[in-house]
Structures are given as structure tokens and as C-alpha cells.
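A.B. asks: One predicted model, sequence on top.
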Amino acid sequence: MDQETLLKENRTKLKEFVLLDFAELSHLQWFLFGLFLIIYVIIVISNGTIFLLTKIDPALQSPMYFFLANFSFLEICYVSVTLPRMLKNLATQRRRISLVACATQMYFFFVLGSAECLLLAVMAYDRYVAICNPLHYPLVMNYRLCVRLVTGSWIAGIPYQIGQIYQIFSLPFCGSNQINHFFCDIPPILKLSCGDTFVNEIVEFIGASLYVVVPFLLILASYSKIIFTILKLPTATSRAKAFSTCSSHLMAVMLFFGTGIISYLRPETSHPEGTDKVLSLFYTILTPIFNPLIYSLRNKDVTMALRKVQYKLIHSFKE
């Protein structure tokens, strides 16, 4: 039997993967389950609250809050691709995932991740126009353009990811089926293939460059212009307020994009086992939990809208 026939037979036998996630910490199974469940609930409630506030409060109907509503909804979708399965694995200790389920999870993870990168760039552009060209802001950021920018952000990654995921799962897989990760990510899946992955790695590099590096550079360019404009403001108070907002946004962007760039664009050199898993916790879990605080809850309009809802709820219960 030749090597090609063996590869084909092995590939047909491999119908599922095993996500190792935190198998080495099995003694902390229920602690980790409780911790990640709390994190998931906080992410869904905080982002869901912001999404609802932007829909019901008349004061939150500007382009900035239109983008923020989409961003909050996107964050809920993004974490829902990975966290529920991780919670299920922790609770049941059954870590098997079929090839179809793995490909589906990978597809939605990267489509939504691409959308988040692009939407963050759109939000930075919105702030650039608002601060650097305030007189032209209503004309430039009209409703039609806002809808097009958001729609483009949501769908831009779809065709590319369909091609990339199809290409990855067309590879022959043989030998070990254990993925040292808590979700189906590209680098650990490619490591399990016994075929030539050079083309896949090039496609991954191009995708990361298009959907991560380019938006990141656009964000940096927008905020550079914003900071330059802020420095021209007449009072120290207004400068400090604007810098506070910009620094918070940039911190969130640096955390999300920084860990993403390191994960998908670093060279394949020797690094500690599980590094990708640790890095991915930052952009899949930590940024979605901090983003509502950074982008919304420090905003006076959002906090006022939240107080109005709380006031109405308290009075409705009293009645």
C-alpha cells in the first residue's frame, strides 16, 4: 500500500478532533466553569444593555451610537462562537468536536473577528470626522454611508473565509487529533495536517494582513490626526477630557489587535506550548468584557440613558 493510499485512509478515519482546552487543569474544572460562565454572562448583559439603550433612547441616535450598537451586538456574537462550547467541555469533560462543527466554529470566529477589526476602523474614522471636521460631520457621516460601512464590515470577510476554511479542511489529517486550544483555530489545526500547508499559511498571512494589519494602521492614522487636533484645543480641561477618551479607545485597540497580530503574523519559531491559547484569551474574552466599559459606560450620554431606564424600572415596580 503506497503512502498516498495510507493518507487517504487515515483522513477518512479522522472524523473528529479533541479540544484539549484546560485538560491539564482538570482539578480546577468547576472553578474555571464558574469563572467563564460569569464572564460570559457579564459580556452578554453589558453589551446587550448598550445595544438596547442605543435603540430605545432618542438621545443615542447619532452615527457614533449606531456603530456602537452594531459593535455591542457583534461582541455578543463573537464570544458566543467559542465560550458556550468551552463551558460545555468544562462541564462534561467531553472535548470531542466533529470536523463539520470545527469548520463551522472556525468560519464564524474569523468572519466575526474580521468584522470586529473593520468595525473598529469605521468607529475610529467616525471619531476622526467628528473631531477633525465637526462642521462637515452631519454631511459626511449620513445615514446611507453609515449603513454601507456597517454592512461592509459585517460581510467583507465572508467570501475570503469560505475559501480559507474550505482549503484548510481539504487537507489530509492523520495521526493525532488533539487540538491544544479551547476552540478550532487555524495554527493548531494546520499542525495536525500531514499534507503540505505552505499555501494555507500564505493564505492565513494574507488574511491577517488584510483584516487585521490594514484596519489597525487606519485606526492609528485616524487617532494620530485626532490627537494632533486635540493638541490645538484652547483649554487644558478639554484637552485632558479628549485625551482620556482617546487613550481608553487606543488601549482597547492595542490589546485586541496586538494579541491578534502576534498570534497570526509571528514567524513559526520555537515558543512555549500553549502560547497561542493564552494569547487568544485576550482577544476572545478580555477585550469583549472591557469594551463596554471603555467605549460606553464612561460616556455621559450612555450613563444618562441607563439612569433613565433604571428610574423607569424602579417606578414601574413601585406602582
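C.D. replies: In hand now; what should we look at? Treat the numbers as computed from the prediction; the structure is a model and nothing was measured.

A.B. asks: rest of the way, CA atoms for contacts and neighbours
C.D. replies: OK.

A.B. asks: how about the helices of this structure, start to end?
C.D. replies: 3-13, 29-56, 63-92, 99-132, 137-140, 143-155, 158-168, 186-192, 198-208, 214-230, 236-265, 275-281, 287-292, 300-318 (DSSP state H).

A.B. asks: ok, now which ones touch Lys55?
C.D. replies: Gln61, Ala69 (Cα atoms under 8 Å, 6 or more residues apart in numbering).

A.B. asks: what's the spacing between it and Leu74?
C.D. replies: Lys55 sits 15 Å away from Leu74, going by Cα to Cα, to the nearest Å.

A.B. asks: now Ser80
C.D. replies: 10 Å.

A.B. asks: second one coming, line it up with the first:
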Amino acid sequence: MDQKNDSSFTGFILLGFSDKPQLELILFVVLLIFYVFTLLGNTTIIVLSRLNPHLHTPMYFFLSILSFLDLCYTTSIVPQLLVNLGGADKSISYGGCVVQLYISLGLGSTECVLLGVMAFDLYAAVCRPLHYTVIMHPRLCALMASASWLIGFAHSLLQTVLIFLLPLCGRNKLDHFLCEVPPLLKLACVDTTRNESELFFVGVLILLIPVTLIMFSYSRIVRAVLRMKSAAGQRKAFETCGSHLTVVSLFYGTAIYVYLQPSSNYSQDQGKFVSLFYTIITPMINPLIYTLRNKDVKEAIKKVLWKDHGSR
């Protein structure tokens, strides 16, 4: 690789929001608060799913995995971003950039697949309630979760290898706050048409196929819910599905904007703010969406708080 042959190449400069210095301090404070809430919210979901026997179901098994993914995802990005926002040094080593891209893209891709798996779980719960425990066997749940991780990190490995095989010819100023594929492609000093086509094709597989399966599942779910005679059952089903659909819309909508639009239409400034949304804001609000709209989780929180209060 050309960058390795250049002895002066030591890493990348993450320009981030350096063109808006008045915004950096505000972003530092806001993102630090968001990061703390992300850690607290997702850790709460994981702990509740482990401690409360009523949450030992496939739905909360996948929800706890989603929370763990969000914890790791933001941690692979936010600490480096806070360091860059809080100081003059905005550099990241070559190896650090490779690792950040591989881990963050792997976790994000895994979440794409997992949200599709969660839609299948909802379909089985609503449309096949009598056979739900047979369909969503613990072994199948573990297999689907493992497949999500495998597909996600296989995709990340492919993209990471392809992007860092491109010659950069000494270019190291990355107009972004993290090592991500679209801005890294812009550093290449060769024609990247093939890479962009490959990125679009794989992006369709990782993003649009799960979205299509989710929409198909929800079409069946809505039909099943409307046939329910119990108003309470309809309300519970819509609340549960509404939480998942909200998460899906936020995550996929922003990811599709970044990865599936033509590079000629890609705005670097817009891309940075959209990336902030799906890498930081969405992982923070996921626990709120699932807890505020989920009666079981709210009851579990009350029991834990009441138990702690009663033990004093």
C-alpha cells in the first residue's frame, strides 16, 4: 500500500467539526451527557433482562443483545470523538483507524441483521402465539443471534480490507469525526467506482433485505392484530411493535442515507450530522423507546426499585 511506503504517513487527522470551533465545546458537553445516558440506559436493559424471570423470553433476549451492541458501538466511537473535540490533537493512528472502522462497522452491521431477527420474533409472537415457544426455541434464538454477529463482522472485514487496500498517496485529512467508509473513499487517489458499486451492492444486502423482511413481517402482524377480539391484546401488540418499528425507522433511515446514496450526492457536512444521529443519538434513545412504551420493562424497573427500597 502506498501509505505504508510513505515514511511520513503516521495516521489520519479527523477534521470532524474543526471548521465550526464555536460548536465543538457545545458538542463535547452534549455528547458526553448522551454517552453517559447511553451507558446507563442500555446497562439497565441488560441487567433487568438477566435479573427478572418475567423477561427471560426471546424478545428480551434479543433486546439485551441490542443493548449490548449499542453499548459497544458508541464506545468504539465516542471516547475518541470526545478527545478530538476537547483538545487540539485530532489525530488517530493508522492502526487505530483500521480497528475503529472494523469494530464500529461490524457492530452496526450486526445491529442491521439483529433488527430483522427481532421482527421475525415479533411475527412469531403475534401471528403464531400457540406455537411461539416451539418456533422460538432457545437454540434457534442463539443460532440467529450468532448468525447476526457472524454476518455483521464478515461484512465489516470485507469493507475494511477493501478500503485500506486503496492507495491514499499520503492523503491523511479525513473530513469526518470517525473512520467510516464513505469519507475514507474520498481520500483514495485512484478511481473508486468499483468500490462504490461494491459498497452499494453489499449495502443493499445488509440494509434493504432486512428492511424488506421487516416490512413483510409487519404486514402480517397488522393483519393478525386487527383480527384480535381483545382491545387490550391489540393495544399491547401495537405498543410492542411500535417500539421496534420506531427503532427500525431511526436506525435504517439514517444508515441508508449515508451508505446507499450516490457519492456525487453525498454531502460531507450532512453526512457527519447524520452519522452523529445513528452512532450516538439512536443508541441513547433505544432504551427510552423500549422502556417508556413497554409495560413489562416498566414493571421490572418498579420491582427492582421497590426491592432496593424495601431492603433499606
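C.D. replies: That came through fine. If you're wondering where the values come from, they're calculated on a predicted model, not measured in any experiment.

A.B. asks: Can you pull the TM-score for these?
C.D. replies: Here the superposed chains carry a TM-score of 0.93, computed using TM-score structural alignment, normalised by the length of the second structure; 312 aligned residues with a Cα RMSD of 2.0 Å.

A.B. asks: Turn the helices of the first structure into a markdown table, including distance to Gly175 of the first structure.
C.D. replies: Compiled in a markdown table, these are given as follows (distance: least, Cα to Cα, whole Å):
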| stretch | distance to Gly175 of the first structure |
| --- | --- |
| helix 3-13 | 8 |
| helix 29-56 | 28 |
| helix 63-92 | 23 |
| helix 99-132 | 15 |
| helix 137-140 | 56 |
| helix 143-155 | 36 |
| helix 158-168 | 17 |
| helix 186-192 | 8 |
| helix 198-208 | 19 |
| helix 214-230 | 37 |
| helix 236-265 | 24 |
| helix 275-281 | 21 |
| helix 287-292 | 35 |
| helix 300-318 | 53 |
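
A.B. asks: Look up the closest residue to Trp138 of the second structure, ignoring the ones flanking it.
C.D. replies: Small correction: residue 138 of the second structure is Pro, not Trp. Nearest non-adjacent residue to Pro138 of the second structure, counting by Cα to Cα, 6 or more residues apart in numbering: Pro58, 7.4 Å away.

A.B. asks: What of Val274 of the second structure?
C.D. replies: Thr254 is the one closest to Val274 of the second structure (Cα to Cα, 6+ apart), at 6.1 Å.

A.B. asks: In the first structure, point out the residues matching stretch 34-53 of the second structure.
C.D. replies: The alignment of stretch 34-53 of the second structure onto the first structure (TM-score structural alignment) spans residues 39-58.

A.B. asks: for stretch 120-131 of the second structure, same thing?
C.D. replies: Using TM-score structural alignment, stretch 120-131 of the second structure pairs with 125-136 in the first structure.

A.B. asks: Name the residues of that stretch that are buried.
C.D. replies: Tyr125, Asp126, Arg127, Tyr128, Val129, Ala130, Ile131, Cys132 (16 or more other Cα atoms under 10 Å).

A.B. asks: Quick check: the gap between Ala147 of the second structure and Thr74 of the second structure.
C.D. replies: Distance, Ala147 of the second structure to Thr74 of the second structure, using Cα to Cα: 22 Å.

A.B. asks: higher neighbour count, those two?
C.D. replies: The neighbour comparison of Ala147 of the second structure against Thr74 (other Cα atoms under 10 Å) goes to Thr74, with 23 against 16.

A.B. asks: now the counterpart of that one in the first structure, nearest residue through space, not along the chain?
C.D. replies: Taking TM-score structural alignment, Thr74 of the second structure has Val79 as its aligned residue in the first structure. Of all residues not flanking Val79 of the first structure in the chain, Thr284 sits nearest, at 6.3 Å (Cα to Cα, 6+ apart).

A.B. asks: Please name the residues that touch Thr287 of the first structure.
C.D. replies: Thr287 of the first structure neighbours (Cα under 8 Å, 6+ apart): Ala252, Leu255, Phe256.
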